[in-house]
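>>> A predicted structure for the sequence below; I have some questions about it.
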Amino acid sequence: MKQSLRIVLASGCALMTLGTATAFAQEWQPDRPINLIVPWGAGGSTDQVTRVTAPILAEALGVEVVVVNQPGASGAIGTQEVLNAPRDGYTWTANAIANNATYSVTGLLEDTNIDDWHIYLSVANVPVVSVPADSQFEDFGQLLEAFKSDAGRGISVATAGVTSSGGTAIAALSDAADGFDYNMITYDGGGPAAIATASGEAMVTTQLAVEQTELIRGGRLKALAVLSDKPLDLDGVDPIPPVTNWLPDMPLAPDYFGIFIPAGVPDEVIATMDKIWAEQVMNSEEIKTYAENFGAVFAPSYGEEARALAMPVVILEACSSVERGEAVNDPSTIGIDCETRTEVGM
């Protein structure tokens, strides 16, 4: 991988984590297309990696995997559609796992948590703070000072919504800087938010690197910082400095993306998907190439390993929403103790 950003991924034996029921279930042979709902607009981070992954799954299953964009309510509308669908294995979703795990904390969905999903992760993504190419801000320090000044509340930030990666990123930046105001402008996806910023509709975007890469390479966006403790290298542009150069104590956690199947589907669906993920996705050159070209980290996993990898960002986002006064339900309702920042039994 050409980028200098490195995320230490937990080692695990994913092939050893299959439950007894799925380990001995017969192979699933779907007889009609599978509906894969992306609850965000076209061109965003979820949409991008899903459209790279779907053909791999379709070839392995022998049926079409139809990607359907159904944006709205920070991904909650499309996610609810999947939860409402018959649990027959023919309706899946794709997202950042932290969204699916914390929708009930933010009140966008009720009575749902990470264990309502079989988790299949493909990449980890990082937000980047960028401004239009002709912006007055030349580095993140200048932007940070502007945010912290009286003029900060007038700085417009384009995101895909409060619970999107960009929305949580700007909120986390404000938290780390002891609080500043801003004017969030919401779009149907991270791609549209990045394009809007490049066009001058907003002064800043904090969406993911994968949603901004082509605009940065094309000179339409100026990247000021990556939300990481290491720089991000993208071919054709100068390394993007880490936000810890300015906010050294900012909490950071990898943001994992993938495909999720609702709990309650037949065992053979999960057994088959586990096998495909292990044999096809975890060795996919297509996804590796996508990650290397767009500033993501190739990080496929599934089952209990994927759940363990996801929990740090789930805990961070759930507890941060409490600190910002945005939580509708306490994270304890999904088994998270924010005093200790740990997962507890439910």
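Now that the structure is in, tell me what you want to look at. Residues are numbered from 1 along each chain as shown.

>>> can we go C-alpha only for contacts and neighbour counts from here?
Noted.

>>> please, where are all the helices along the stretch 201-346 of the chain?
209-217, 267-279, 285-294, 303-323 (DSSP state H, counting those that start in this stretch).

>>> could you look over those and pick the most buried one?
Compared across those, helix 209-217 shows the largest average neighbour count, a mean of 23 (mean count of other Cα atoms under 10 Å).

>>> that one versus helix 285-294: what angle between them?
On the basis of axes from the mean of the first three to the mean of the last three Cα atoms, to 10 degrees, helix 209-217 is oriented at 50 degrees to helix 285-294.

>>> give me the neighbour count for residue 84.
Each residue near residue 84 was counted by other Cα atoms under 10 Å, and the total is 11.

>>> residue 95 reaches residue 44, doesn't it?
No. Between residue 95 and residue 44 there is no contact under Cα atoms under 8 Å: 10.4 Å.

>>> would residue 119 count as being in a helix?
No. Assigned with DSSP: H, G, I helix; E, B strand; the rest coil, residue 119 falls outside any helix and is strand.

>>> closest to residue 85 out of the helices of the stretch 201-346 of the chain?
With respect to residue 85, and counting by Cα to Cα, the nearest of these is helix 267-279 at 15.4 Å.

>>> list the helices and strands that closest one packs on?
With contacts taken as 3 or more Cα pairs under 8 Å, 6 or more residues apart in numbering; DSSP states H and E, helix 267-279 sits against helix 20-23, strand 297-302.

>>> identify the residues contacting the longest one?
Here strand 297-302 makes contact (Cα atoms under 8 Å, 6 or more residues apart in numbering) with 6-7, 9, 14, 118-125, 274, 277-278, 281-282, 287-288, 291-292.

>>> please apply the same query to the first one.
Counting by Cα under 8 Å, 6+ apart, the neighbours of helix 20-23 from elsewhere in the structure are 267-268, 270-271.

>>> what lies in contact with the helix or strand just after that helix?
Counting by DSSP states H and E, the next helix or strand C-terminal to helix 20-23 is strand 34-38. Surrounding strand 34-38, the residues in contact under the criterion Cα under 8 Å, 6+ apart are 46-47, 50, 63-71, 78-79, 82, 89-95.

>>> part of a strand, is residue 68?
Yes. Assignment of residue 68 by three-state DSSP places it within a strand.

>>> so which of the helices and strands packed on helix 267-279 comes closest to residue 173?
Using Cα to Cα, the nearest of those to residue 173 is strand 297-302, at 21.8 Å.

>>> against that first model, consider the following:
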Amino acid sequence: MINRRLFGAGLLAAPFVSRAALAQAWQPSGPIKMVVAYPAGGPTDVIARIVAADIAGPLGQQVVVENVSGGAGAIGTRAVAKAKPDGHTITFGNNQTHGNNMFMLKEPGYDAVKDFAPLAGAGAFEHVFVVKNELPAKTIQEVIALAKAKPGELNYGSTGIGSGSHLSTELFMARTGTKMTHVPYRGAPPLVQDLVGGRIDISNSTLPSVLAQIKAGQIRAVALGSTKRNPKLPDVATLEEQGVTGANASSWAAFFAPAGTPQPALDRLSAEIMKSLRNPEVVAKIDNLGFTVEPRDPAQFKPYQAQEIATWVKIAKDAGIEPGE
């Protein structure tokens, strides 16, 4: 009787023990490629490299960040969706690559939900309106006045069609009755370079992509698209403080693997990334960029992603944006 009870207890415990053991036992057999669908030097790329360096030791393999930009982030993301699902290819994406492209691009070449398994949600980017120093505007109301005086003459840069910087600016124009000309870029670095150089007038950029330039006096911040001021820019008022309502937006970022990746690999990769996002040294490095770290495990991230996709669909609808624009 005792042996039967012990045997039965072992059978009941086996599924739980085996999954944990398998996850811990899974070990990459070679370097892991972490694809970033944007140029090197942008905030998505920098955060990916911080985490990649931190998880390489525990995994016992190099984690190599590879930049595959273009197509509003679809080219690199599509490559990961079609990669061999063995745990050796992952990606650090965001609300554009794993959300907005589904309704903004007519043929993205992948399904942001069905073709990927989330590993960890990383957190969110605040947006900040920045202008070239030559633009005679120090507040968002002065930007609105300039845009209304000469409709379509001001141009704004974004990190690509369907990006947070694109849709949030279109929403801003819909809320304020203004019209500016869209200039899409293949990521933040070329956009910021042209803004500093005075070749574009304004951008509603993610804070990490422009914080250093703001602090260096190379460009000017005129409004934050968030509910409260950011301690890194305490003198920059929010949109709502300046009389613009219903135009706030933030962008998120997360790690993904191709769908079909074995569960032990997913569990191990997710566990190491989650540990990294809770590592105080890693958090400090990312926080200094202006990114808010909010780790979410796969179970927490899935409903969050679904809600965020619905939110951005509404933003696009409210802004009157059609797919493929």
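On my side now, so go ahead. Given the structure is predicted, the values throughout are model-derived calculations rather than measurements.

>>> against residue 112 of structure 1, how distant is residue 263 of structure 1?
Noted for residue 263 of structure 1: a distance of 11 Å to residue 112 of structure 1, by Cα to Cα, to the nearest Å.

>>> kindly report the same for residue 245 of structure 1.
On the measure of Cα to Cα, residue 245 of structure 1 and residue 112 of structure 1 end up 37 Å apart.

>>> alignment lookup: residue 208 of structure 1 to structure 2.
With TM-score structural alignment defining the correspondence, residue 208 of structure 1 maps onto residue 206 in structure 2.

>>> do the same with residue 297 of structure 1
Aligned partner of residue 297 of structure 1 by TM-score structural alignment: residue 292.

>>> residue 317 of structure 1 now?
So, by TM-score structural alignment, residue 317 of structure 1 is matched to residue 312.

>>> is it correct that its match is in contact with residue 102?
No. Residue 312 of structure 2 is beyond contact range of residue 102, at 10.7 Å (criterion: Cα under 8 Å).

>>> can you count the residues close to residue 135 of structure 2?
Neighbours of residue 135 of structure 2 under the rule other Cα under 10 Å: 17.

>>> tell me which residues touch it, please.
residue 201.

>>> counterpart of it in structure 1?
Under TM-score structural alignment, residue 135 of structure 2 pairs with residue 135 in structure 1.

>>> about what we covered before: just give the closest residue to the match of residue 208 of structure 1, not the sequence neighbours.
Nearest residue to residue 206 of structure 2, sequence neighbours excluded (Cα to Cα, 6 or more residues apart in numbering): residue 127, at 4.3 Å.

>>> what kind of secondary structure is that neighbour in?
Relying on three-state DSSP, one would call residue 127 of structure 2 strand.

>>> which residues in structure 1 form strands?
Under the criterion DSSP state E, strands of structure 1 are mapped to 34-38, 65-69, 91-96, 117-125, 128-132, 156-159, 183-186, 204-205, 221-226, 255-262, 297-302, 336-337, 342-343.

>>> quick check: which of these is nearest to residue 196 of structure 1?
Nearest of these (Cα to Cα): strand 156-159, 7.3 Å.

>>> list the contacts for the counterpart of residue 68 of structure 2 in structure 1?
Under the alignment (TM-score structural alignment), residue 68 of structure 2 pairs with residue 70 of structure 1. Contacts for residue 70 of structure 1 (Cα under 8 Å, 6+ apart) come out as 37-41, 77-78.

>>> mind running it again at 6 Å?
39-40, 78 (Cα atoms under 6 Å, 6 or more residues apart in numbering).

>>> so it versus residue 274 of structure 1, what's the distance?
Taking Cα to Cα as the criterion, residue 70 of structure 1 is separated from residue 274 of structure 1 by 26 Å.

>>> repeat that for residue 118 of structure 1.
10 Å.

>>> just residue 228 of structure 1 next, same as before
From residue 228 of structure 1 to residue 274 of structure 1 the distance is 31 Å (Cα to Cα).

>>> so what corresponds to residue 35 of structure 2 in structure 1?
With TM-score structural alignment as the criterion, residue 35 of structure 2 matches residue 37.

>>> then residue 264 of structure 2?
Looks like residue 264 of structure 2 aligns to residue 268 there (TM-score structural alignment).

>>> contacting residues for that match?
Residue 268 of structure 1 is in contact with 25-28, counting by Cα under 6 Å, 6+ apart.

>>> try 10 Å
Contact analysis of residue 268 of structure 1 by Cα atoms under 10 Å, 6 or more residues apart in numbering lists 21-29, 89, 274.

>>> repeat that for residue 63 of structure 2.
30-34, 48-49, 51-57, 88-90.

>>> picking that back up, so which of the helices of the stretch 201-346 of structure 1 is nearest residue 198 of structure 1?
The nearest among these, by Cα to Cα, is helix 209-217 at 7.3 Å.

>>> which non-adjacent residue is nearest the residue most central in space within structure 1?
Taking Cα atoms, centre = their mean, the centroid of structure 1 lies closest to residue 96, which sits 3.2 Å from it. Once flanking residues are discounted, residue 96 of structure 1 sits nearest to residue 257: 4.2 Å by Cα to Cα, 6+ apart.

>>> now do the match of residue 35 of structure 2 against residue 75 of structure 1, distance only.
Distance from residue 37 of structure 1 to residue 75 of structure 1, by Cα to Cα: 10 Å.

>>> residue 218 of structure 2 matches what in structure 1?
So, by TM-score structural alignment, residue 218 of structure 2 is matched to residue 220.

>>> check contacts around that match.
130-134, 194-195, 197-200, 212, 214.

>>> give me the more crowded residue out of residue 245 and residue 112 of structure 1.
Per other Cα under 10 Å, whichever of residue 245 of structure 1 and residue 112 has more neighbours is residue 112, with 18 against 15.

>>> and the nearest residue in space to that one that is not next to it in sequence, how far from residue 110 of structure 1?
Setting aside the residues directly before and after it, residue 112 of structure 1 is nearest to residue 104 in space (Cα to Cα, 6+ apart), at 5.9 Å. Separation of residue 104 of structure 1 from residue 110 of structure 1 (Cα to Cα): 5 Å.
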